[in-house]
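Okay, sequence plus prediction incoming.
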Amino acid sequence: MTERKTLYAAHAALIESVLTELVAEGTLPAGTSFANVTLEPPRDASHGDLATNAAMVLAKPAGLNPRELAEAITGKLAAHPGITSSDIAGPGFINLRLAPQAWLDELAAIAAMGGDYGRSAMGGDKVVNIEYVSANPTGPMHMGHCRGAVVGDALAGLLEFAGHRVTKEYYVNDAGAQVDVLARSVHLRYREALGETVVIPEGLYPGEYLKPVGETLAAEFGDRYAAAPEAEWLPLFRTRAVAAMMDMIREDLATLGIKHDLFSSEAELQASGKVDAAEQWLRDHDLVYDGVLEAPKGKAPPEDWEPVQLPLFRSTKFGDDQDRPIKKSNGAWTYFGADLAYHFQKAQSADALVDIWGADHAGTVKRIKAAVAALTSADGATAKPFEVKLVQMVQLMKGGQPFKMSKRSGNFVTLADVVEMVGKDVVRFTMLTRKPDAQMDFDFDKVVEASKDNPVFYVQYAHARIRSSLRKAAEMGITPSDAAVDRLGPEEHALIARAAQFPREIEAAARAREPHRIAFYLYDLAADLHSYWNLGNDRPEKRFIVEQDSALTAARLFLASAIGQVIRNGLAVLGVEAVESM
């Protein structure tokens, strides 16, 4: 990465140096933390180019009036040649106006950094484990999995760009009853492949995607297991069926450009004894005890309910509303018990954990967060950071109405079907155009619509317009150049100002674990680009290409090339390709 400070980083460093001077002079007390000081665009662009809350957040520990501290800060900033004015607003906010050269320097920074513009070292090379998708291995990926898959993968790209090392993990739920149901379903398809007429009973998986699995087993084993007792074939068929489903799932995810680094098996986890080890660790730290599970709250217990002693995790110690069993009365692990051990395993090789879950799992967030707090720190006070991001389902629509596609898999719409219809990039970007915990409609007509109301098109079209201008100019023998960038005016500077926000947007989105912020930012940048472009409709002298002025054209193309670079960088973080033409 090119060692060069971007506009916001440079001015944040300037603010910090001013505050450090005030500490040295005794205006601010020694040891004052600047952690809550921010530098951002003012809400109203007419107020200036940058705004800082430094006086507001530091006045109280300094025992000063915020405006009094603001005056001390602005007095020092006034001496900086790159700042043309520093004004105090309201109770103590400071608005800064920058010299035009600041924007031209940022253009040069974008050109110099190229694909690294916006890249950050904020993550400090810390390892973040992101677990996402983790669908039961019982069939192809369907649209119910799509949004979480994209959010998780985009988050991985964002955190890597922000300086983290990321492990992308898929947890294979292959130890529960559903894989036995899968094995029985495959056994029927196996018998069918041998020539038997079969009827798929209710409760088994009817999808035709299991036929090739049955045919493969028939070719390998003949009729050896056709009439054999279930105990003879179930373990084998379960293993083979899960492996086949995971191959299918990997292929489906690949259509979205998603590739996990690690697939962890629940069955292998339990067989390895790691669940037992987690339980013992918790017992050693007095976090699991043998106790009686409380009766269901809010209603009379069922007639057959009776108190049973079970191993209980002290989740109330970490904010849960009751202690939770990690084993059932028959000695089998509860889902919570197995998940607890799985997170214990993940935490051994990561500095922070993030899980992407469907919103239907909201009820288990509190207890698993309590478990991770316990497992990564006996007192929970110094636990490893752990977040659960909930993702709402997606409603498929066409023309504003619920849409039913033909289903090659029997009873659901597959992810591969949707990607085939509209393309990987459309699906990925669309899934990031709303906050993950907000409901989303995926309208097949709207996501391919060529309009401002379609964010995918709007951002891609901005990049395509830029590339078109660069190609046209090249045919005229004009190439981008910074030789005359000082001729760029306020409209161009405003466009650069939006581009300059990209590095801080990356860091803010990474801190919040919210990749959709980058999609929102790209839409705003595209809107500014289109607005600037439209100036040329009525004012030819405002076009990127002014045929009678090659120097100004080269400068504007330099600007256009920089905006295109920022769009490409943002889209790359989200796993979306920037198109050359539309």
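Sure, I can see it.

only C-alpha atoms for contact and neighbour calcs from this point on.
Noted.

Helix, strand, or coil at the closest residue in space to Tyr117 that isn't next to it in sequence?
Nearest residue to Tyr117, sequence neighbours excluded (CA to CA, 6 or more residues apart in numbering): Ile110, at 5.8 Å. Here Ile110 is helix, with the state taken from DSSP: H, G, I helix; E, B strand; the rest coil.

quick one: the spatially most central residue of the chain from Gly124, how far?
Nearest residue to the geometric centre of the chain (CA atoms, centre = their mean): Leu155, 2.5 Å. When distance is defined by CA to CA, to the nearest Å, Leu155 is 17 Å away from Gly124.

which residues touch stretch 235-246?
Residues from elsewhere that reach stretch 235-246, judged by CA atoms under 8 Å, 6 or more residues apart in numbering: 137-140, 174, 179-180, 182-184, 186-187, 213.

Same question for stretch 501-514.
Contacts with stretch 501-514, where a contact means CA under 8 Å, 6+ apart, come from 6, 8, 117-120, 122, 155, 158-159, 161-162, 515-518, 521, 566.

Might you specify the subset of the residues you listed located within helices?
Applying DSSP state H to these, the entries found in helices are Tyr8, Leu155, Leu158, Leu159, Phe161, His516, Arg517, Ile518, Tyr521, Val566.

List the residues that contact the first one.
Shown here is Tyr8, whose contacts under the criterion CA under 8 Å, 6+ apart are Leu39, Glu40, Ala500, Gln501, Pro503, Arg504.

how far is whichever strand or helix holds the last one from where the chain is centred?
Put plainly, it is Arg504. Following DSSP states H and E, one finds Arg504 within helix 502-512. Averaging C-alpha positions (CA atoms, centre = their mean, to the nearest Å) puts helix 502-512 12 Å from its chain's average.

take the one below as the second:
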Amino acid sequence: MTLYPRFADAIGTILDTLAAAGSIPGGLDRRNVTVEPPRDPTHGDLATNAAMVLSKAAGMKPRDLAQLIVPQLTALDDVAGAEIAGPGFINIRLTDAAWDAELRAIVAAGEAYGRSSIGTGQTVNVEYVSANPTGPMHMGHCRGAVVGDALASLLEHAGYRVIREYYVNDAGAQVDVLARSAHVRYREALGEDVTVPEGLYPGEYLKPVGQALAAEFGDKYVGAPEGEWLVLFRTRAVAAMMDMIRADLALLGIHHDVFASEAKVQQDGRVIAALDRLRGEGLVYEGTLEPPKGELPDDWEPTEMTLFRATAFGDDSDRPVRKADGGFTYFGNDLAYHAQKAETADALIDIWGADHAGTVKRIQAAVKALTGGAKPFDIKLVQMVRLLRNGEPVKMSKRSGNFVTLAEVVEEVGKDVVRFTMLTRRADAQMDFDFAKVVEASKDNPVFYVQYAHARIRSLHRRAGEAGIALPAEADPTLLDADERALVKLAAQFPRTVEAAAATREPHRIAFYLHDLAAAFHAQWNKGNDDPERRFLVVNDPERTGARLYLADAIGQIVRNGLGIMGVAAVEEMA
């Protein structure tokens, strides 16, 4: 058990003791009791809000309850002192021995340090990317892909079982457009001089699809009516696009467990089954929508259609699930798809582009209806990335064929740079991806800064050997000074950072933490530039050097663990 949960358990034991003595009531709800670093490190090493959050239920003033807790805290071996701050917070100072023990725990745990069991084995379905299968991946898809994949890894580290899922939108108008675009390239492959009509996909990525169709079918469908080839060409083109998308995602180290087909959801009768079930509960009905607000269009007239009673679950209006002509709306298909996902998972998470913000309420309403509110459902909106080249935004349009593909970006700057950069902002914040800045070797580039810290750490043992430093067989952490032990204190926050990031579904917190840890390590390293005795390698003091290398190895392990969650390799040396 790492330091923070260990002290949370200690406080729990103290509260049990006070309850047994009749000093406080038994059975108090302790779910909001926390143990965390104080905002100001000069106030101590740990802080707890136990007295603040329990005082009302205990029928006591916070400071009075805190005065019962503090003496028992100070009696603990690892506690050097505890004091009440403000209205009833308790600040705790730990002994050096406590931090030395945590440093040993980091080294002993190795790759397991930071893993948690808070997920208790629950299954979470994380759906991400789900780009329309109409072309290669571009940078508009990249951020959601990285955020979703890092979140899935983060949840696994926190003890969840994760299903990584991609929803293939292979039903509807956009894949018919794809099929028609492939037909143009098919005719081109057979020697026809073609011009891609307005409204079709003009990208050259469809040329190999046309060539494959020509090789398979010859000129059989050149002049054939659309009804004879549309479904066939759609199936072949979607399959080819999904192969391309899988290959693009693989460049980022992203692999999904499940590729769910929208067309199959329909074919399996899941949409009808879901709607029939909701109709039986009075949540689907035949009706007309309210007219649009503001000035009515000249051609507007009320049309009866099948509606889902989304307003019963907090949406602004009821939503069509089936059109007047009998076809399902996209929302109708999506509703059934989420019912399918809920069958195999305890919780659902969708990673969507910010352009889907308008559909959040309706699908949240649908999941509440389908699961009776029993299965948590979270939607994370990811803002688009503005790609810059030579200071100018690069336009990305699948219809015009003028876009920069994800593969081109990965080839230019590398997988690790792309993945780390995508996590240097909150997912819902705008992001610029500047080709020059993301590869810049400076502290202003968080990718470089964290990687450089790890490379420095990995160089230390090699440099010790080159300097002829005979290291002790076993390091002695008690030789570390206060500044060096401050690094241990920051390192010890990694497990709770993982848990907090998993709980809030925010993988960018790992990147932020690693940047802070790297900055602290570099600052400690740089002290040796002014004072040779502060260096990690001190030729005439192998014992102290051994302790410092032990510390550095622990920091390096945490950097590797954090980068592993992000799907980023930890470099051994910098060019």
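Received it, and whenever you're ready, just let me know what you need. Here the structure is a predicted model, which means the values were calculated and not measured.

Now for the residue lying closest to Lys443 of the second structure once chain neighbours are set aside, how many residues are close by?
Closest residue in space to Lys443 of the second structure, ignoring its immediate chain neighbours: Tyr449 at 5.2 Å, by CA to CA, 6+ apart. By other CA atoms under 10 Å, 21 other residues sit near Tyr449 of the second structure.

repeat for Asp516 of the second structure
For Asp516 of the second structure, the neighbour count with other CA under 10 Å is 17.

How much space separates the residue nearest to Leu406 of the second structure when sequence neighbours are not counted from Met384 of the second structure?
Spatially, and ignoring its direct neighbours in sequence, Leu406 of the second structure is nearest to His138 (4.5 Å; CA to CA, 6+ apart). According to CA to CA, His138 of the second structure and Met384 of the second structure sit 11 Å apart.

ditto for Ala470 of the second structure
53 Å.

Just want to know which of these two has more residues nearby.
Met384 (21 against 15).

So the more buried one is in contact with Phe433, correct?
No: checked against CA atoms under 8 Å, the pair Met384 of the second structure and Phe433 is beyond contact range at 10.3 Å.

Show me what Trp421 of the second structure lines up with in the first structure.
For the record, residue 421 of the second structure is Thr, not Trp. Alignment note (TM-score structural alignment): Thr421 of the second structure maps to Thr430 of the first structure.

count of neighbours near the closest residue to its match other than its chain neighbours?
The shortest distance from Thr430 of the first structure to any non-neighbouring residue, by CA to CA, 6+ apart, is to Val456 (6.5 Å). Neighbour count for Val456 of the first structure, taken as other CA under 10 Å: 27.

Which secondary structure element is home to Val456 of the first structure?
Using DSSP H and E, Val456 of the first structure maps to helix 455-475.

Work out for me the element the equivalent of Ala226 of the first structure over in the second structure sits within.
In the second structure, the residue paired with Ala226 of the first structure according to TM-score structural alignment is Val222. Using DSSP H and E, Val222 of the second structure maps to neither a helix nor a strand.

list the contacts for the corresponding residue of the second structure for Thr316 of the first structure?
Aligned counterpart of Thr316 of the first structure in the second structure: Thr311 (TM-score structural alignment). Listed by CA under 8 Å, 6+ apart, the contact set of Thr311 of the second structure reads Ser317, Asp318, Ala365.

try it again with 7 Å
Applying CA atoms under 7 Å, 6 or more residues apart in numbering to Thr311 of the second structure gives the contacts Ser317, Asp318.

Aligned counterpart of Asp268 of the second structure in the first structure, please.
Superposed on the first structure with TM-score structural alignment, Asp268 of the second structure falls opposite Ser272.

ok, now how distant is its match from Ala278 of the first structure?
Distance of Ser272 of the first structure to Ala278 of the first structure, computed by CA to CA: 12 Å.

So if I had to pick from those two, which one is more boxed in?
More crowded of Ser272 of the first structure and Ala278, by other CA under 10 Å: Ala278, with 20 against 11.

thinking again about what came up before, the aligned partner of the residue nearest to Thr430 of the first structure in the second structure: what's it in contact with?
When the second structure is aligned by TM-score structural alignment, Val456 of the first structure is paired with Val447. By CA under 7 Å, 6+ apart, Val447 of the second structure lies in contact with Val417, Phe420, Thr421.
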